[in-house]
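**Q** Sequence and predicted structure are below.
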Amino acid sequence: MKALIQRVSRASVEVEAQTVGAIEHGLLALVGVEKGDSEAHADKLLQKLLHYRVFSDAEGKMNLNVQQAGGGLLLVSQFTLAADTQKGLRPSFSSAAPPAEGERLFHYLVKQARQSDIPIATGEFGANMQVSLINDGPVTFLLET
């Protein structure tokens, strides 16, 4: 699994002009599921999402995780993260998990995340989503399991 995370001042997701998920200060995580991913990959990714230190401490160093910073987590499925872009000028999605498996693992990740003590919001799997954010920094990282 992969997640492109961005530290945000706020972020939201709309589907058909309706806000389906939003957070204030926290992390926006665009999540891609690849063939061969499992619940163990989702668990490992969630641990990284909750504990990756990308928020500034009192000295301005990235020493705090989203929980310590009092932030939320917005999880948005994005199968295009599984694209192979090494050859040609058109992405190949042969390494992406089949839609049903991607949806199952994304929902598993969300379910596990909701057991944490931070606000969790999501997009809508498979929908045409409009994602809005204010990237704080900017700070962006690609996490892989």
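**A** Nice, thanks for sending it over. Since we're looking at a predicted model, the values are computed, not measured.
**Q** CA only for contacts and neighbour counts going forward, please
**A** Will do.
**Q** Do you have the helices of the protein handy? List them.
**A** Ranges of helices in the chain, per DSSP state H, are 39-51, 99-113.
**Q** okay, those in TSV with distance to residue 72 and mean neighbour count next?
**A** TSV is the format used below for those (distance: least, Cα to Cα, whole Å; neighbours: other Cα atoms under 10 Å):
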stretch	distance to residue 72	mean neighbour count
helix 39-51	10	17
helix 99-113	11	17
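**Q** possible to save these as a markdown table with distance to residue 81?
**A** Conversion of the helices of the chain to a markdown table gives the following (distance: least, Cα to Cα, whole Å):
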| stretch | distance to residue 81 |
| --- | --- |
| helix 39-51 | 14 |
| helix 99-113 | 12 |
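**Q** Next one for the comparison:
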Amino acid sequence: MRALIQRVTQASVTVDGTTIGEIGPGLLILICAMQGDTEAQADKLAAKIAKLRIFKDDDGRMNRSVKDIDGRALVVSQFTLAADTSRGNRPGFSTAAAPEDGNRLYEYFATQMAAQGIPVAKGQFGADMKVALLNDGPVTIWMDTDS
């Protein structure tokens, strides 16, 4: 699985003009299931992200996790994280999981984040979403369970 994690002071996702998920301080997690991904990889990624110390402590050092700050997570599916740009100018997405598997793993990942004790808001799989965020730092981290 691939994830792009952004530390935010706020974030929201809108579908057809209606806000369907929003958070205050926490993490915006853009997530993509790749071909062959399993629940075990989603478990590993959720546990790692929940413990990732990218929030400032009292000394201004990145030493706190989203759990430590009582933050939230906005989990948004984004198959374009599977983009292959090695040939030509049009990215290919053939390494992304099939939609049924992608949706199942997206929902499972969001459930696993919540199981880590983090309140979770979500986007809508396969929808044309508008994501708004106020990036804090900015802090943006790429994670891939294959690396």
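**A** That came through, no problem. Computed from a prediction, not measured in an experiment: that's the story for all the values here.
**Q** Identify the residues contacting the most centrally placed residue in structure 1.
**A** By Cα atoms, centre = their mean, structure 1 has its centre lying nearest to residue 29, at 1.9 Å. Residues near residue 29 of structure 1 by Cα atoms under 8 Å, 6 or more residues apart in numbering: 3, 4, 5, 6, 73, 74, 75, 76.
**Q** ok, so what distance separates it from residue 94 of structure 1?
**A** According to Cα to Cα, to the nearest Å, residue 29 of structure 1 and residue 94 of structure 1 sit 22 Å apart.
**Q** do the same with residue 105 of structure 1
**A** 18 Å.
**Q** swap in residue 115 of structure 1?
**A** With Cα to Cα as the criterion, residue 115 of structure 1 and residue 94 of structure 1 are 32 Å apart.
**Q** Repeat that for residue 87 of structure 1.
**A** 13 Å.
**Q** Compare neighbour counts for those two and give me the winner.
**A** residue 94 (12 against 8; other Cα atoms under 10 Å).
**Q** didn't the more buried one look like it was pressed against residue 83?
**A** Yes: with contact defined as Cα atoms under 8 Å, residue 94 of structure 1 counts as touching residue 83 (7.4 Å).
**Q** Tell me how far the closest residue to residue 43 of structure 1 other than its chain neighbours lies from residue 74 of structure 1.
**A** Nearest residue to residue 43 of structure 1, sequence neighbours excluded (Cα to Cα, 6 or more residues apart in numbering): residue 109, at 7.0 Å. For residue 109 of structure 1, the distance to residue 74 of structure 1 equals 12 Å [Cα to Cα].
**Q** Please apply the same query to residue 38 of structure 1.
**A** In terms of Cα to Cα, residue 38 of structure 1 sits 21 Å off from residue 74 of structure 1.
**Q** out of these two, which sits in the busier spot?
**A** residue 74 (26 against 17).
**Q** Can you tell me what residue 23 of structure 1 aligns to in structure 2?
**A** Alignment note: residue 23 of structure 1 maps to residue 23 in structure 2; criterion TM-score structural alignment.
**Q** Now for that match: which residues touch it?
**A** Residue 23 of structure 2 neighbours (Cα under 8 Å, 6+ apart): 10, 11, 12, 72, 73, 74, 121.
**Q** Stretch 67-84 of structure 2 aligns to what range in structure 1?
**A** Counting by TM-score structural alignment, stretch 67-84 of structure 2 corresponds to residues 67-84.
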